[in-house]
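*Asks:* Take this sequence and fold it.
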Amino acid sequence: MAGWLMFVLAGIVGALLLYVPGTVLLHLFRVPWNVSLIASAPVTVGIAQVLFLAYSHAHIPVTLLTFVLPLTIILGIAQVAQVLMRKKAAMSSHESAGKIAQGSNSVEKNAWNSLRTVLALPRSRGYLMVTGTAVVLLLFQTIFFVVSRFDGPDSFVQNYDVPWHYSIIKWFMEKGDFSATRSGAVVPTEGGTFYPTGWHALVALTAMLTGASIPLAANAINTIVICVVWPISVYALIRWVMRKPPVQQLWPLAFLLSGAFAAFPWRFMSFGPLYSNMFSNVMLPVLLLFGLVIFSPQSSWSTRFHILPLFALTAVGSAMAQPNVIFTTAVILAVYVVFRIPAYCSAALTHQSVAARVAMSVVIEVLFLSVVAVVWKFLYGLEFLQRTVTFTWPHFLRIRYALLNMFAVSAAGGAVAWAPQYILMVLVTVGAIWTLWHRQYLWITASYAVFAGFWVLSASQDNDVKHLLTGFWYTDHYRLAAATVFSGIFLAAFGLSVILLGLAKIVMKGHLSSAHNIASSRSENNDAENNELVALISGNTRRSHIAAVCVVLFTAVCLLVNMVPSFTLAGDHHQLGFEDVIEHLEDGNKATGKLRSYTQEERQFVKKVKAIVGNSVVLNQPYDGSAFMYALDNVNIFFKAFDANWMGHPSNDMWPIMQRLYDYSTDAQVRAAVKKSGARYVLLMDRHEYRFDKNDGYWHGYTNSYMASMWTGFDKLKPSTPGFTLVLEEGNNRLYRIDE
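*Replies:* Purely as a prediction, here's the structure:
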């Protein structure tokens, strides 16, 4: 129970760290409270990362004092400045000055007015209930899909990326240097050391403030990311995109569907796991919202001027969690701009003929897409992005099966080739068709189609075009599938509204004329609730009440059936979208499960190792489970993560250790490399789960695989190998002291 109380405390602390500084600071700069709250998470991350960078260069360690004090000073200065400005305006004795100040305030209020109004919580009791239901549903999904799969609050999966994430967090806490520009130095490779660490810094600060273990703090933060940051962010985007008729009153459907896609955020918890990418993606709706406001033809220049700094701050914060969020946002905004160019031209060329406006629109669209292509190719060729854009996730489907996957909203990965979501398949398809008749939302279908095409390309091809178009997402099927969700939520909501309208009309058969009269009356009176579906189910007749009940029940059934992980029909097991998420999380978190390269028994052995080695550097083969020892058990191992995560490439001193350590007694180059590393011990753990495949030259385990030729220096080391003295042994776990 104490562990779960710490879990709750860590979650609360993490949420406060994300939302208090940014919200207060933005509001002090006259940003409305609701806009400040929505933008707070990425803004806080961005400001914190700049602060950490400055501290790193000044050699000031990050502590509770050094983190809180500057934020307090900044907030204090902003508060004092605001008070002085108000006093100056109040004390002004000149009427003209008062008018100018009043006019300035009026312009500022008008600039924020539309956004503040759109993002306000609904006043209607019915809409408040639906909003609350959506939040509760997302909380239930988080508990059911994620938290209930934990084997205790501090459990952790042992997938490939975990040692890298945990080691960076431990590095931050130990060194006090939270700079993203140096985080990659956790493994001393040659080359770049930059790695985006917005998520890692948040976990490290939470662990430092609460005393929680790294796995517990990480689990608590991930829970907050899903059930707090995501709903706040996606709520804002939904309210803006669906702010006008005919979908103005249907936004609760999209909010209810925000957790319906297995591709995001749920699969990011089971694959990788992609913790930092998940953190950046839950902030993407805020970044996208500000981008849409800036590029909207209806936005005034004053509004754009006020939103632009927020857009920039949000971009920095989101990118410092994971940069590919910028490319996802850029693609969606580029599609939006293409579909809005005719509106720009119509506004600018009001006195021109329709043919002239159409011709100008086509020319500008071609020019705009050409510029996008040139910028895309330029970024693709940048040296510092080569590690990302050249990374290859191999194809795993033929193109026709990839297309079928995407149509079925399966968007699975290499480990699971088919995980359809049939309910969403119907809703998204109907919604996409609906946008053909409501062309102001056709850009949503187009952006969905772009990322769906990217996913198909990634899943079915291995060529240069794949790298050019999907390289900014590591050519990763899972990241690209997640990118479809930001458009898919709206298409599913549109589709559900069409089906619900049909259902309501069936129930109201024979009573439609009165309902239509109500809708027409509301429209004439400029009543916001002029949606036909809302009109049908909000009447005071018995049929309207029945229709409302049917709509609610049908929506509930769709949501619940969509969450069913699998079913058996005629003896055949059919896996659906959420089953692989649940299975991976449940099996991966079991402390005694087979998916453990670092077992409980080995951790007991490592306690004895720690008592012997103290803070000495210990050479290790990371794939035997030892990659977790630094973060979890404070053993100063040399290889703190698996090689695919390293920011740089192995140095000339690392290769001799990795490939020829067993020749230490006879190879001068190996001895020199070991001496430079400062290592005094070698630790080898049990690797019984690995099997060698002579066809590809890899050792394959339950969760990881590695190239045999890279680690022969450790794999060939035996108790009889000269140059090493066996100090401690339990089963296949051995600690050697390196002879002088």
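
*Asks:* C-alpha only now, for contacts and for neighbours.
*Replies:* Fine.

*Asks:* residues contacting P394?
*Replies:* 458-459, 461-462 (Cα atoms under 8 Å, 6 or more residues apart in numbering).

*Asks:* which pair in those residues spans the largest distance?
*Replies:* For the contacts of P394, the farthest-apart pair by Cα to Cα is A459 and D462; their separation is 8.5 Å.

*Asks:* Comparing the two, which shows the higher neighbour count?
*Replies:* Here A459 and D462 are compared on neighbour count by other Cα atoms under 10 Å; more neighbours surround A459, at 31 against 16.

*Asks:* still on that earlier bit, overlap in contacts of A459 and D462?
*Replies:* 394-395.

*Asks:* what's the closest of the contacts of P394 to S40?
*Replies:* Of all those, S458 has the smallest distance to S40: 34.1 Å, by Cα to Cα.

*Asks:* And the next helix or strand past the helix or strand where that closest one lies?
*Replies:* Assigned by DSSP states H and E, S458 falls within helix 442-460. Following helix 442-460 in sequence order, the next helix or strand is helix 464-470 (DSSP H and E).

*Asks:* residues of the longest helix along the chain that come out buried?
*Replies:* Ranked by residue count and defined by DSSP state H, the top helix of the chain is helix 477-507. Buried residues in helix 477-507, defined by neighbour count with 16 or more other Cα atoms under 10 Å: 477-501, 503-505, 507.

*Asks:* quick one: it to helix 442-460, angle?
*Replies:* Interaxial angle of helix 477-507 relative to helix 442-460 (axes from the mean of the first three to the mean of the last three Cα atoms, to 10 degrees): 140 degrees.

*Asks:* Can you name every helix or strand that helix 477-507 contacts?
*Replies:* Helix 477-507 sits against helix 251-256, helix 422-437, helix 442-460, helix 532-537, helix 542-563, with contacts defined as 3 or more Cα pairs under 8 Å, 6 or more residues apart in numbering; DSSP states H and E.

*Asks:* Identify the residues contacting the second one?
*Replies:* With Cα under 8 Å, 6+ apart as the contact definition, helix 422-437 has outside contacts at 261, 407-409, 441-442, 445, 488, 490-496, 498, 558, 561-562.

*Asks:* Name the residues of stretch 634-644 that come out as buried.
*Replies:* Buried positions in stretch 634-644, judged by neighbour count with 16+ other Cα under 10 Å: 634-643.

*Asks:* One more sequence to fold, the one below, so I can look at both together:
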Amino acid sequence: MTDWFAIAPTLSAAAAVVLLPGLLIGFVLQLRGLWLWAAAGPISVSSIAMSSVVLSLVGLPWNIATVAGFAVVLAAVVWLCARVWFSQSALRITAADDAQSRHEIRLGSRAFGIVTAAVLVIGGAIMFWRVTQSIGDPSNISQTFDNIFHLNAVQFVLDTKDASPLTIGLMNSPSGNLGFYPSGWHALVSLVVLMSGASVAVATTATIAAVAALIWVSGAVLLSRTLWGSGLAVTLVSGAVSAGFAVFPLLMTYYGVLYPMFLGFSLVPVALAVVLGLTRFERDALNLALPTRWLLLLGLIPGIALAHPGALMALLAFCVPIVLAWGWFALRASKSPLKVAGVLALFLAAGFVALLKIRPPKEQATWWHITSLFGATKDFVTSELDQSFIPVVLGVLVLVGVLVALIRHRKTDISVLGMYVVAAGLYVTVASVPVWSLGGARFWLTGVWYQNVPRIEAMTVFATLPLAVLGASWLIERLVGWVRRGSETAAGAGAGNQARRLSIAITAVLAALVLVGVQSSAQLHRVIERSWKSYQFTEKAPLLSIDELALLERLDEHVEPDATIVTNGWTGSGLAYAYADRWVTMPHVMVDFTPDALVLNGALNQMAPGNEVCDSVEAENAEYVLDFGKREVHGAHHDFPGLTGLSKSPAFELVDQEGKAKLYRIVGCGPQSEGQE
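*Replies:* Below is the predicted model of the structure:
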């Protein structure tokens, strides 16, 4: 843990990146309290994502000053809209006054603000602690396939001074075949590097911690309170539960590794809270004008979409039951059924078009099912996801929440039950239906998430978290109410204050027990253990071994800044770009090779002065070769015959070696070798 204290400046930079733009813009939008804090992260990501596109289009470089300048301009536009056009006053919350309220414990505004802040601090601290456990040393990297791209893409942003989703794909495809790639994650990490001076690896770790502890936890608390009100039990339990799920956020920070989806999903709870307000399904009334709500929602969408389009589709999927419930109640009460029907038709049509357009090619979405229909249904109902253990406390709380919602069947209850059905339908389909069965129905429903079980497991938290909070808060409020009535009866008149203090104390104790219960989950511990193993540097690590890391860390001592290194990216050698800022011929495993790079891959070891290989060496500015042996990430095997047998050829000079990891200088093309003297 002491290593994490050592990167405090980097963690501070990550917190500043994910909060400061959003705090400024949210404040001028007249958000206050929890709404301001929870929305700050998603607003910051959206501002940064939009600036990546705008700055690139107008030709301005990507740096702290230009990104901050864009945020200030955006804040001015928001101020003009909210203050001048909408006449929006500062946010106020009016607590609901209904039958449910008699079971709730509510505090005065000052005490309530202190409690809310404490919940966010404690929940965030626990989430941060879990992140440190799941990664280990902050300089560790995820030893996974996709991380080759994610680390190198951050360095590409820093080198090109361009974080646009329209240009970041040029790293893999200089010809522009990859026309769009969601770059929100890489934009964030690059700003952390620029602000702190940390390495790409450490900045990545710090950004994981900031998103999980600051954005996710506060968003989960906001969503829960929007649905179930700002009672003490809901507030305390939502903080406790937010850091207790195995499937999110920790699963997304080691599986894949899916950093963009991790970021995008972390933004969804706040957007769902805004949608609930637009449909007037929020438990406590806010004085936000309708145009302000729409401005906030529309402002959040770019960040979610540019973090990962799959996150935008998750938002749409879980909005379907909310909008349908709104339409049902609106049609029953409205004098304008055609208008309501038109809104529903427009929403469903837009969602259908998005479902058709926002999806990967079929050949990239071929993950298989993992169990039977019965098995998938059982796993979902018991919360036994990630093919591991049943999280007993969370599983029971979710089922209690389902029962409470079924019995009460209020508007918010119906909406959340609908979200639960959506989560169940997606999970059971992807977990139990064979890939191309039912006429491709599985692909139609889940293809946007690559027909991939872990991705959809992570999404289920949008339904199960609110239900767990409902179940826990309902149990606590009923138990506290029973104790309070007994106390008042025994003490007689004048015992109201004492009974209230006792109720607050019991609520806090029970919420603490919920926290202990969810944190003791064997499922959560198993995910942390798996994650930790996937982040360690070992002699046989799947991506970078200890020896390979050591060689990369001193690479800049031997390789000139403008030199290109020939690599087999599958072995991890392509990470020379992220670690040493030296360009490589294979910055990811999925690249569009130039004709000259293909020549090097196939025949570099056959070079001779004046032959075709030497022409390709010169064209690629290739001066070095990294040889990390034959071990490839994910146990893959790819033939690059030109990169074998280098030690036996006089055309290559061994420059540095750590264990079996070797750096060679190319000296076999005559005049070029003289330039290296």
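
*Asks:* before we move on, back to that, and the helices and strands packed on helix 477-507 of structure 1 as a markdown table, adding distance to P21 of structure 1?
*Replies:* Below are those laid out as a markdown table (distance: least, Cα to Cα, whole Å):
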| stretch | distance to P21 of structure 1 |
| --- | --- |
| helix 251-256 | 26 |
| helix 422-437 | 38 |
| helix 442-460 | 33 |
| helix 532-537 | 39 |
| helix 542-563 | 36 |
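
*Asks:* Which of the ones you listed sits closest to T210 of structure 1?
*Replies:* So among those, helix 251-256 is nearest, using Cα to Cα, at 32.7 Å.

*Asks:* Tell me the helix or strand right after the closest one.
*Replies:* Remark: after helix 251-256 of structure 1, the chain's next helix or strand is helix 267-270, criterion DSSP H and E.

*Asks:* okay, and that following helix goes to which residues in structure 2?
*Replies:* Under TM-score structural alignment, helix 267-270 of structure 1 corresponds to residues 251-254 of structure 2.

*Asks:* burial count for L295 of structure 2?
*Replies:* L295 of structure 2: 15 neighbours (other Cα under 10 Å).

*Asks:* Where does it sit: helix, strand or coil?
*Replies:* helix (DSSP: H, G, I helix; E, B strand; the rest coil).

*Asks:* can you tell me which residue in structure 1 aligns to it?
*Replies:* By TM-score structural alignment, L295 of structure 2 lines up with P309.

*Asks:* Please report the distance of that match from T390 of structure 1.
*Replies:* Counting by Cα to Cα, to the nearest Å, the separation of P309 of structure 1 from T390 of structure 1 is 33 Å.

*Asks:* Give me the spatial nearest neighbour of the counterpart of L470 of structure 2 in structure 1, chain neighbours excluded.
*Replies:* In structure 1, L470 of structure 2 lines up with F494, judged by TM-score structural alignment. Leaving out its chain neighbours, the residue that sits closest to F494 of structure 1 by Cα to Cα, 6 or more residues apart in numbering is G431, at 4.6 Å.

*Asks:* Just give me the match in structure 2 for that neighbour.
*Replies:* Match for G431 of structure 1 (TM-score structural alignment): G401.

*Asks:* Kindly report the same for V43 of structure 1.
*Replies:* Under the alignment (TM-score structural alignment), V43 of structure 1 pairs with I43 in structure 2.

*Asks:* Wait, that match touches I301, no?
*Replies:* No. With contact defined as Cα atoms under 8 Å, I43 of structure 2 does not reach I301; the gap is 9.4 Å.

*Asks:* On the three-state scheme, the most centrally placed residue in structure 1 is what?
*Replies:* Residue closest to the average C-alpha location in structure 1 (Cα atoms, centre = their mean): M278, at 2.1 Å. What three-state DSSP gives for M278 of structure 1 is helix.

*Asks:* same deal with P561 of structure 2?
*Replies:* Secondary structure state of P561 of structure 2, per three-state DSSP, is coil.

*Asks:* Nearest residue to it in space, please, no chain neighbours.
*Replies:* Leaving out its chain neighbours, the residue that sits closest to P561 of structure 2 by Cα to Cα, 6+ apart is R582, at 6.0 Å.

*Asks:* so the one you found sits right up against A576, yeah?
*Replies:* Yes. Using Cα under 8 Å, R582 of structure 2 makes contact with A576 at a distance of 6.2 Å.

*Asks:* Wait, a strand at the match of V43 of structure 1?
*Replies:* No. Read with three-state DSSP, I43 of structure 2 is helix and lies in no strand.

*Asks:* gap between it and H634 of structure 2?
*Replies:* In this view, I43 of structure 2 and H634 of structure 2 are 36 Å apart by Cα to Cα.

*Asks:* quick one: which of these two has more around it?
*Replies:* Neighbour count, other Cα under 10 Å: between I43 of structure 2 and H634, I43 has more, with 32 against 13.

*Asks:* That one: what's it in contact with?
*Replies:* Applying Cα under 8 Å, 6+ apart, one finds that I43 of structure 2 lies in contact with 21-22, 25-26, 299-300, 303.

*Asks:* Keep only those residues that stay in contact in structure 1.
*Replies:* Counting by both residues aligned by TM-score structural alignment, their matches' Cα atoms under 8 Å, these that remain in contact in structure 1 are 22, 299-300, 303.

*Asks:* Tell me the most packed of these, by neighbour count.
*Replies:* When neighbours are counted by other Cα under 10 Å, G303 leads the kept ones among the contacts of I43 of structure 2 with 30 neighbours.

*Asks:* name the element that one belongs to?
*Replies:* With DSSP H and E as the test, G303 of structure 2 turns up in helix 290-307.

*Asks:* All set, thanks.
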